[in-house]
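Participant: Build me a model:
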Amino acid sequence: MSADMSDRITVFNPVGFPPKVVPRPLAPRLPSLQGKTVYLVDCRFDDSDVFLKQMQLWFADHMPSVKTVVKPISSVYLKDDPATWEEIKANGHAAVVGVGH
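Facilitator: So this is what the prediction gives:
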């Protein structure tokens, strides 16, 4: 290749073109997790369930007033799961989304 990179090649992702990313603000922080329900969402990526179960044990030992719910999504991590997000909105105060590794 030359120093000016005029002979660069273009590589395309065979998966296709992703949708445009629209930024969203973060959810406001809770003043405390005491007495709250925290969903630990398993996106079914490698070993995320192991990590989330360890996190659930940590909460039980260190913050026993926090109720944790380990919730696997209904499909693989590449597919959205609106029913899970609605359940969390209706019944939870916070969520940790675990993606593994």
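Participant: going forward, measure contacts between C-alpha atoms and count neighbours the same way
Facilitator: OK.
Participant: What is the subsequent helix or strand relative to the longest helix along the chain?
Facilitator: Looking across the chain with DSSP state H, the single longest helix is helix 48-62. Once the chain leaves helix 48-62, the next helix or strand it forms, by DSSP states H and E, is strand 67-72.
Participant: now for that following strand, which elements pack on it?
Facilitator: strand 37-42, helix 48-62 (3 or more Cα pairs under 8 Å, 6 or more residues apart in numbering; DSSP states H and E).
Participant: Dump those into CSV; add distance to residue 71 and mean neighbour count as well.
Facilitator: Shown next, in CSV, are the helices and strands packed on strand 67-72 (distance: least, Cα to Cα, whole Å; neighbours: other Cα atoms under 10 Å):
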stretch, distance to residue 71, mean neighbour count
strand 37-42, 5, 22
helix 48-62, 9, 16
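Participant: want to put them side by side, so please do this one too:
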Amino acid sequence: MKFVIRWLVGAFVIASVVWAGMVAAADGKIKVLNPRGIMPAIKQIPMAERPDTLDGKTIYIVDTKFANTKPFVNALRDNLAAAYPKTNWVGVDKVGGYMQDDPNLWAEIKAKGHGAIVLLGH
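Facilitator: Down below sits the predicted model:
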């Protein structure tokens, strides 16, 4: 008998909680925030036009100093110099990491270079 009474009391308590929750949910609207936030408009930037030839041009190879990529950067510069001997290949290190701006480097490339290969890692 005690088991039945305990079971009925427990069922009544659970039913009361469920019913109270349904009434509270039906009373008003719940305001929630979108976890994605406000998505900015995407500005599309077209690729630069390709030059007719690389002969006599200066191309910068910009290393953003991703971990353990210096041997690759040096090999890339050497291979490009061997494949395109009439092109001046300039290897430079960017100040700071990938996300930090380096306005002096970009100004130098615009003033002295005809193009750039920017290495980002991975």
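Participant: Just the TM-score for the two chains, thanks.
Facilitator: Here the TM-score for the pair of chains, by TM-score structural alignment, normalised by the length of the first structure, is 0.74; 88 aligned residues with a Cα RMSD of 2.3 Å.
Participant: ok so, going back, residues in the second structure aligned with the longest helix of the first structure?
Facilitator: The aligned range for helix 48-62 of the first structure in the second structure is 69-83, by TM-score structural alignment.
Participant: hang on, the earlier thing: mind putting the helices and strands packed on strand 67-72 of the first structure in TSV, distance to residue 98 of the first structure included?
Facilitator: Formatted as TSV, these follow (distance: least, Cα to Cα, whole Å):
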stretch	distance to residue 98 of the first structure
strand 37-42	5
helix 48-62	6
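Participant: Packing partners of the longest helix of the first structure?
Facilitator: Here helix 48-62 of the first structure touches strand 37-42, strand 67-72, strand 94-98, going by 3+ Cα pairs under 8 Å, 6+ apart.
Participant: In the second structure, where's the longest helix?
Facilitator: Scanning the second structure for the longest helix, with DSSP H as the assignment, gives helix 2-27.
Participant: Show me what that helix packs onto, helices and strands only.
Facilitator: Helix 2-27 of the second structure sits against no helix or strand, with contacts defined as 3+ Cα pairs under 8 Å, 6+ apart.
Participant: And it, what's buried?
Facilitator: By neighbour count on 16 or more other Cα atoms under 10 Å, the buried set for helix 2-27 of the second structure is empty.
Participant: Of the helices and strands packed on strand 67-72 of the first structure, which is nearest residue 75 of the first structure?
Facilitator: strand 37-42 (10.3 Å; Cα to Cα).
Participant: That closest one: average distance to aligned residues in the second structure?
Facilitator: Mean deviation of strand 37-42 of the first structure relative to the second structure after superposition (mean Cα distance after the TM-score superposition for the first structure): 0.4 Å.
Participant: what comes into contact with that strand?
Facilitator: The contact list for strand 37-42 of the first structure (Cα atoms under 8 Å, 6 or more residues apart in numbering) reads 48-49, 52, 56, 66-73, 88, 91-99.
Participant: of those, buried ones?
Facilitator: 48-49, 52, 56, 66-73, 88, 92, 94-95, 98-99.
Participant: how far away is the residue nearest to the spatial centre of the second structure from residue 112 of the second structure?
Facilitator: In the second structure, the centroid-proximal residue (Cα atoms, centre = their mean) is residue 99; its distance is 9.6 Å. Relative to residue 112 of the second structure, residue 99 of the second structure is positioned 23 Å away (Cα to Cα, to the nearest Å).
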